[in-house]
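# Below: sequence and its predicted model.
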Amino acid sequence: MDLSQDLLDRLLAESLRARSFAHAPYSRYQVGVALLDEQGRIHIGANVENASYPQGWCAEPSALTAMLMAGGKRAVAALVTGPGPDIITPCGGCRQKLREFCEPDELIIIAGDPGGIRQRWTLAELLPHSFGPSHLNF
């Protein structure tokens, strides 16, 4: 999918806004995601830490839940932001969660931070030879 500069700017702004909702009292590493669905709607999510560390969750599942609750079925692009300057990408588990709602060679993953957009990939580049719904023959 070709993402216009205007749409990229909106995704970046929403991802940075999502970071402000992060609950990260332990790591202080706020992550935001702006997820674009097949209908052109943007859904945001933030990481939520928990004192019992394994019970927290990443920003991507939050955005996917928002997408599903709004009636979205397919993710088209995900812009992930952290504090910078290091580039942030979805963790392995989140890559697999995103895989459930896309075709890996069509989902665009974009890394950003308060300084702007840094890099982009397809999910297939970040999660090669992935396992997905089609493997289950349902």
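Structure's in. What do you need?

# C-alpha from now on. contacts and neighbour counts both.
OK.

# ok, residue 56 to residue 11 distance?
Taking C-alpha to C-alpha, to the nearest Å as the measure, residue 56 falls 24 Å from residue 11.

# Look at these two and report which has more neighbours.
residue 11 (26 against 13; other C-alpha atoms under 10 Å).

# What is the neighbour count of the closest residue to the more buried one other than its chain neighbours?
Using C-alpha to C-alpha, 6 or more residues apart in numbering and skipping the chain neighbours, the partner closest in space to residue 11 is residue 34 (5.6 Å). Using other C-alpha under 10 Å, residue 34 has 31 other residues around it.

# Helix or strand: which one has residue 34?
Assigned by DSSP states H and E, residue 34 belongs to strand 32-37.

# which residues are contacting that strand?
11-12, 14-20, 22, 42-47, 59-60, 63-64, 67, 72-82 (C-alpha atoms under 8 Å, 6 or more residues apart in numbering).

# Show me which of these are buried.
Listed as buried from the contacts of strand 32-37 are 11-12, 14-19, 22, 42-47, 59-60, 63-64, 67, 72-82; burial here means 16 or more other C-alpha atoms under 10 Å.

# Got another one to weigh against that:
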Amino acid sequence: MSDTDLLAAARAIRERAYAPYSNFKVGAAIRTPSGAVFTGVNVENAAYPEGTCAEAGAIAAMIAGGETRIAEVAVIADAPRPVTPCGGCRQKLAEFGAGDTPVTMANLAGTEERTTLAALLPGGFTSSDMAAG
């Protein structure tokens, strides 16, 4: 699957987002090294901000599907510029991806930006940071 196909999967699932409060729908798709694709959407809650981000939903689907590694990420929203994953999602993505994992961010107008997990989360916290000294 190409990064264009991964972005198309994120775009398609975005329509299923549950965003009655902000009307800001986000779709995310992650591809694993095996080629499997898992998608997620943001799910808002009246007890704002207790919702779920699209990236977190895609990660949960990946784990439920028996996969644990991310090879590529795509995120799309209807915004003036491509949106980045929030700080919490950057950390969540880093838990399952490598620093050089590609991330494509896009908006519905067709503007795309590409980066890596390491660029989104420099100096990210990892399990090795919890090793006893």
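The structure has been received and is ready for your questions. Since we're looking at a predicted model, the values are computed, not measured.

# Need the TM-score from the superposition.
Scored against TM-score structural alignment, normalised by the length of the second structure, the superposed chains reach a TM-score of 0.92; 132 aligned residues with a C-alpha RMSD of 1.5 Å.

# In helices only, show me the contacts of strand 32-37 of the first structure.
Secondary structure defined by DSSP state H assigns 11-12, 14-19, 59-60, 63-64, 67 of these to helices.

# OK, contacts around the aligned residue in the first structure for residue 13 of the second structure?
Matched to the first structure by TM-score structural alignment, residue 13 of the second structure sits across from residue 18. Contacts for residue 18 of the first structure were tallied using C-alpha under 8 Å, 6+ apart; they are 31-34, 44-46.

# Across to the second structure, which of these hold up?
On the basis of both residues aligned by TM-score structural alignment, their matches' C-alpha atoms under 8 Å, what survives of those in the second structure is 32-33, 44-46.

# The first structure: strands as residue ranges?
Taking DSSP state E, the strands of the first structure run over residues 32-37, 42-46, 75-81, 108-113, 116-122.

# quick one: the shortest one to strand 32-37, angle?
By that I understand strand 42-46 of the first structure. 150 degrees (axes from the mean of the first three to the mean of the last three C-alpha atoms, to 10 degrees).

# matching residues in the second structure for strand 42-46 of the first structure?
Using TM-score structural alignment, strand 42-46 of the first structure corresponds to residues 37-41 of the second structure.

# Return the residues in contact with whatever residue of the first structure lines up with residue 81 of the second structure.
Matched by TM-score structural alignment, residue 81 of the second structure corresponds to residue 86 in the first structure. Applying C-alpha under 8 Å, 6+ apart to residue 86 of the first structure gives no contacts.

# redo that, cut-off 10 Å
Contacts for residue 86 of the first structure (C-alpha atoms under 10 Å, 6 or more residues apart in numbering) come out as 111-113, 118.

# List just the nearest of the ones in helices among the contacts of strand 32-37 of the first structure to residue 100 of the first structure.
Comparing those against residue 100 of the first structure with C-alpha to C-alpha places residue 64 closest, at 9.9 Å.

# Could you find the counterpart of that closest one in the second structure?
Under the alignment by TM-score structural alignment, residue 64 of the first structure pairs with residue 59 in the second structure.

# Equivalent analysis for residue 132 of the first structure, please.
Per TM-score structural alignment, residue 132 of the first structure is aligned with residue 126.

# so what's that match up against?
Neighbour list for residue 126 of the second structure: 91, 94-95 [criterion: C-alpha under 10 Å, 6+ apart].

# Which one of these sits in the busiest neighbourhood?
Busiest of those [other C-alpha under 10 Å] is residue 94, holding 21 neighbours.

# What does that residue correspond to in the first structure?
Here residue 94 of the second structure is matched to residue 99 in the first structure, going by TM-score structural alignment.

# Give me the nearest residue to that match, chain neighbours excluded.
What sits nearest to residue 99 of the first structure in space, not counting adjacent residues and going by C-alpha to C-alpha, 6+ apart, is residue 132, at 6.5 Å.

# thinking again about what came up before, among the ones in helices among the contacts of strand 32-37 of the first structure, which one lies nearest to residue 137 of the first structure?
Proximity of these to residue 137 of the first structure (C-alpha to C-alpha) peaks at residue 64, which lies at 23.1 Å.
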